[in-house]
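Asks: Predicted model, plus sequence, below.
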Amino acid sequence: MLRRKKHHTHISRSSFMTQIASNSLRPSESRVTFVRSFRDTTVCLPKVSGFRRALFIILNEPNSSLLSLVLSYLSFAMIIVTTVSLVLESMPLFNYTPDNCGDPEISVELCKPVPDIAFEYIEVTGTIFFTAEYALRIATAHAATEQELHLSEEEDPDEKLPGWKKTLRYAMQSMNVIDVMAIVPFYLEFFGAAGGWAAVLRVLRLVRVFRVLKSPKMRACVDMILCIVAEALPGIASVFSLTCLVCVMFASFLFFAEGTTYSVTHRPDLYPLGVYIRPTANGLGFEPTPFKSILHTFWWFFATATTVGYGDHVPTTTAGKLISIAVFYIGIVLVAIKLTIVQGSFRRHYPKWRLHT
């Protein structure tokens, strides 16, 4: 039976997981140490020297203290609220037409429905929050260590990076670039610099939902998915190459079955120079064929082989229907092979993810 000691050494969660992986802690010791470590790191402030470094850890590491955990939940709630607000803002129910729109001197542009003012207040509040949080992280990044900044050192590990270089490399990380992309559109619109790209910039604000990937569990999940994709990509690429060869073959078959009959008498008012035709679906007449070339027929092949079946381009001849039946079964086999490759990679990486989360 393991006895609890009055004095224990505090370790971070990352150090704890490293020791578990290297088997330097016994299972019974690891459980007690983890409970104590979690209790210590979530109740008190980060035990580091320097106000700026402590502030950076509070903003960047959700599990470092109770305050950082609260800020993490607040940031997540703000992301959800601003995202839902942007979605609801697009609904006609929450848009109104200006009162003076009935004036004949008012242009059509001024009569365009506008969202309720409450959505603007929500967006302004969220932008101020995210701007302040981002500015504080960038302003205090120079005080953090390379490990706390999650920087991968390509130089001598014993060499200390200057503060400006640490800040620059931290700002260039993907998650921080996403933060900038979510903030800048608001200021471009506010200062009238959006021009004709206002609608596009408003959509770019939605990239802030990717901020949820900063949480340790979500980050580990994304890492697992990236590993699965990287491992399965060669196999998927091989199957896709085979799919392209099959696509060219069956698209050619369907093109010659549906799109090679040329007529100069079909609707001369619309097609004075003639048009390629095929039988109609009921077989009582003719219509212009949608399969104008083998390249145009590629769309039909992928929509059919993946069993999506949009129905915008369908064969009407007997030969075309028989070709489509063959594509049904070939497409199912090709999709099943890809899913099997991904499933194999998933079964290898999922237990590792469960072990570390």
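Replies: On my side now, so go ahead.
Asks: Please count neighbours and contacts with C-alpha atoms only from this point.
Replies: OK.
Asks: list the contacts for residue 231?
Replies: Going by CA atoms under 8 Å, 6 or more residues apart in numbering, residue 231 touches residue 345.
Asks: Now do residue 354 against residue 347, distance only.
Replies: 11 Å (CA to CA, to the nearest Å).
Asks: what comes up buried for whichever strand or helix holds residue 201?
Replies: Taking DSSP states H and E as the criterion, residue 201 maps to helix 198-204. Residues of helix 198-204 classed as buried: 198, 201, 204 (neighbour count, 16 or more other CA atoms under 10 Å).
Asks: So which of those residues is the closest to residue 20?
Replies: Comparing the buried residues of helix 198-204 against residue 20 with CA to CA places residue 204 closest, at 41.2 Å.
Asks: I figured that closest one was touching residue 185, is that so?
Replies: Yes - the pair residue 204 / residue 185 is scored as a contact, 7.1 Å apart, by CA atoms under 8 Å.
Asks: coming back round to it: which one of the buried residues of helix 198-204 is nearest residue 147?
Replies: The closest of the buried residues of helix 198-204 to residue 147 turns out to be residue 204 (CA to CA; 30.7 Å).
Asks: Chain neighbours aside, what residue packs nearest to that closest one?
Replies: residue 182 (6.2 Å; CA to CA, 6 or more residues apart in numbering).
Asks: and for the helix or strand where the one you found lies, what are the contacting residues?
Replies: Per DSSP H and E: residue 182 is located in helix 174-190. The contact list for helix 174-190 (CA under 8 Å, 6+ apart) reads 127, 130-131, 134, 170-171, 194, 198, 201-202, 204-208, 210-211, 214.
Asks: again, 10 Å this time
Replies: 123-124, 126-128, 130-131, 133-134, 137-138, 170-172, 192-195, 197-214 (CA atoms under 10 Å, 6 or more residues apart in numbering).
Asks: next one: it to chain centre, how far?
Replies: 16 Å (CA atoms, centre = their mean, to the nearest Å).
Asks: Buried residues, it. List them.
Replies: 175, 176, 178, 179, 180, 181, 182, 183, 184, 185, 186, 189.
Asks: Could you do stretch 15-23 as well?
Replies: Buried, per 16+ other CA under 10 Å, within stretch 15-23: 16, 17.
Asks: give the contact list for the spatially most central residue of the chain.
Replies: For the chain, the residue sitting closest to the mean C-alpha position, by CA atoms, centre = their mean, is residue 210 at 6.8 Å. When contacts are counted by CA under 10 Å, 6+ apart, residue 210 touches 79, 175, 178, 179, 182.
Asks: try it against this one:
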Amino acid sequence: VLDALTLEDCEPRAFPIFAQIEVVCIAIFTVDYIFRVCTVHAVPPSARRSGLEPGLGRDPRSLSLMFTENLSFSEGFSRTWNYARQPLALVDLLAIVPFYVDAVSKAMGQESVLGQAAGILRLMRVLRLLKLARGHKGMKMYVDVMRMSGQPLLILMFFDIIIVVLFGTLMYYAEGTEFSVAAEWTAP
């Protein structure tokens, strides 16, 4: 039985349900991103600067006034462009684009370079967690501590990042992408 093992038998495979969950999540994130980009021109700059959601906690009449602002095309486009260039909006875009790049490269039968680049860009999804931590009290305390501690902590973080990247790269190359089915590892 052990002699019949092949390379494909030893490669790790995810359960198919994870692919379905990914498709649903990417669809939701895509619709959310498109709606935000398409409607951001309607939100006045004063509401964006204050961090208030349009109409929440305000007089209901102000909600209708807020969205009746007459904008020229160039001003609306400028607002949309400024929003799309913000770091968190770019993180959202970079989190969903790899899925579509991967899907297109598979459909075209060219999974080599595009698929690998999409795999690297998928790591950007982790940066979405920064959006969740933005309003948390613990995160605010962390930011205050970082401001007070200043330069020594920044130097420590810099070296930590270098070490993480270095050892992560070493682990990637040490593990490789090929799986061995040598008899000494599969025999009882």
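Replies: Ah, there it is. In this text the structure is predicted, and so the values were computed from the model without any measurement.
Asks: which residues do residue 204 and residue 185 of the first structure both contact?
Replies: Shared contacts of residue 204 of the first structure and residue 185 (CA under 10 Å, 6+ apart): residue 198.
Asks: Hmm, residue 146 of the second structure is touching residue 156, no?
Replies: No - the criterion here is CA atoms under 10 Å, and residue 146 of the second structure misses it with residue 156 at 11.4 Å.
Asks: of those two, who's got more company?
Replies: Per other CA atoms under 10 Å, whichever of residue 146 of the second structure and residue 156 has more neighbours is residue 146, with 14 against 11.
Asks: Which residue of the first structure is paired with that one in the alignment?
Replies: Under the alignment (TM-score structural alignment), residue 146 of the second structure maps onto residue 229 of the first structure.
Asks: Could you verify my assumption that that match touches residue 346?
Replies: Yes - between residue 229 of the first structure and residue 346 there is a contact under CA under 10 Å: 9.0 Å.
Asks: would you turn the buried residues of helix 198-204 of the first structure into TSV with distance to residue 298 of the first structure?
Replies: Formatted as TSV, the buried residues of helix 198-204 of the first structure follow (distance: CA to CA, whole Å):
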residue	distance to residue 298 of the first structure
198	35
201	34
204	32
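Asks: Which of those residues lies at the shortest distance from residue 161 of the first structure?
Replies: Nearest to residue 161 of the first structure, judged by CA to CA, of these is residue 204 at 33.4 Å.
Asks: Next, the contact list for the closest one, please.
Replies: Counting by CA under 10 Å, 6+ apart, residue 204 of the first structure touches 178, 181, 182, 183, 184, 185, 186, 198.
Asks: now the helices: where do they sit in the second structure?
Replies: 7-10, 16-39, 45-50, 60-66, 73-84, 87-108, 113-121, 129-133, 137-149, 151-175, 183-186 (DSSP state H).
Asks: Packing partners of the second one?
Replies: Going back to what we said before, that points to helix 16-39 of the second structure. helix 73-84, helix 87-108 (3 or more CA pairs under 10 Å, 6 or more residues apart in numbering; DSSP states H and E).
Asks: would you list those in TSV and tack on distance to residue 165 of the second structure?
Replies: Listed next are these as TSV, based on distance: least, CA to CA, whole Å:
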stretch	distance to residue 165 of the second structure
helix 73-84	29
helix 87-108	20
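Asks: so which of those gets nearest residue 50 of the second structure?
Replies: Comparing these by CA to CA, helix 73-84 comes nearest, at 14.8 Å.
Asks: what about residue 207 of the first structure, how many residues close to it?
Replies: Other residues near residue 207 of the first structure come to 16 when the count uses other CA under 10 Å.
Asks: What distance do you get for the closest residue to it other than its chain neighbours to residue 87 of the first structure?
Replies: Nearest residue to residue 207 of the first structure, sequence neighbours excluded (CA to CA, 6+ apart): residue 182, at 5.8 Å. Plainly put, residue 182 of the first structure is 15 Å away from residue 87 of the first structure if you go by CA to CA.
Asks: Repeat that for residue 121 of the first structure.
Replies: 15 Å.
Asks: got it, and residue 252 of the first structure?
Replies: 44 Å.
Asks: what about the strands in the stretch 251-357 of the first structure?
Replies: 261-263, 275-279, 286-288 (DSSP state E, counting those that start in this stretch).
Asks: give the contact list for the corresponding residue of the first structure for residue 39 of the second structure.
Replies: Under the alignment (TM-score structural alignment), residue 39 of the second structure maps onto residue 140 of the first structure. For residue 140 of the first structure, the contacting residues are 51, 52, 53, 54, 55, 56, 57, 59, 163, 167, by CA under 10 Å, 6+ apart.
Asks: And for residue 134 of the second structure?
Replies: Counting by CA under 10 Å, 6+ apart, the residues that residue 134 of the second structure touches are residue 140.
Asks: aligned partner of residue 185 of the first structure in the second structure?
Replies: Under TM-score structural alignment, residue 185 of the first structure pairs with residue 98 in the second structure.
Asks: Which residue, other than its chain neighbours, is closest to that match?
Replies: Per CA to CA, 6+ apart, closest to residue 98 of the second structure is residue 118, 4.4 Å.
Asks: Surely the one you found touches residue 125?
Replies: No - Residue 118 of the second structure is not in contact with residue 125 according to CA under 10 Å; the separation is 11.6 Å.
Asks: could you list every residue that touches residue 136 of the second structure?
Replies: residue 142.
Asks: how far away is it from residue 142 of the second structure?
Replies: Residue 136 of the second structure is 10 Å from residue 142 of the second structure, by CA to CA.
Asks: hmm, back to that, find the residues that touch each one of residue 354 and residue 347 of the first structure.
Replies: By CA under 10 Å, 6+ apart, no residue touches both residue 354 of the first structure and residue 347.
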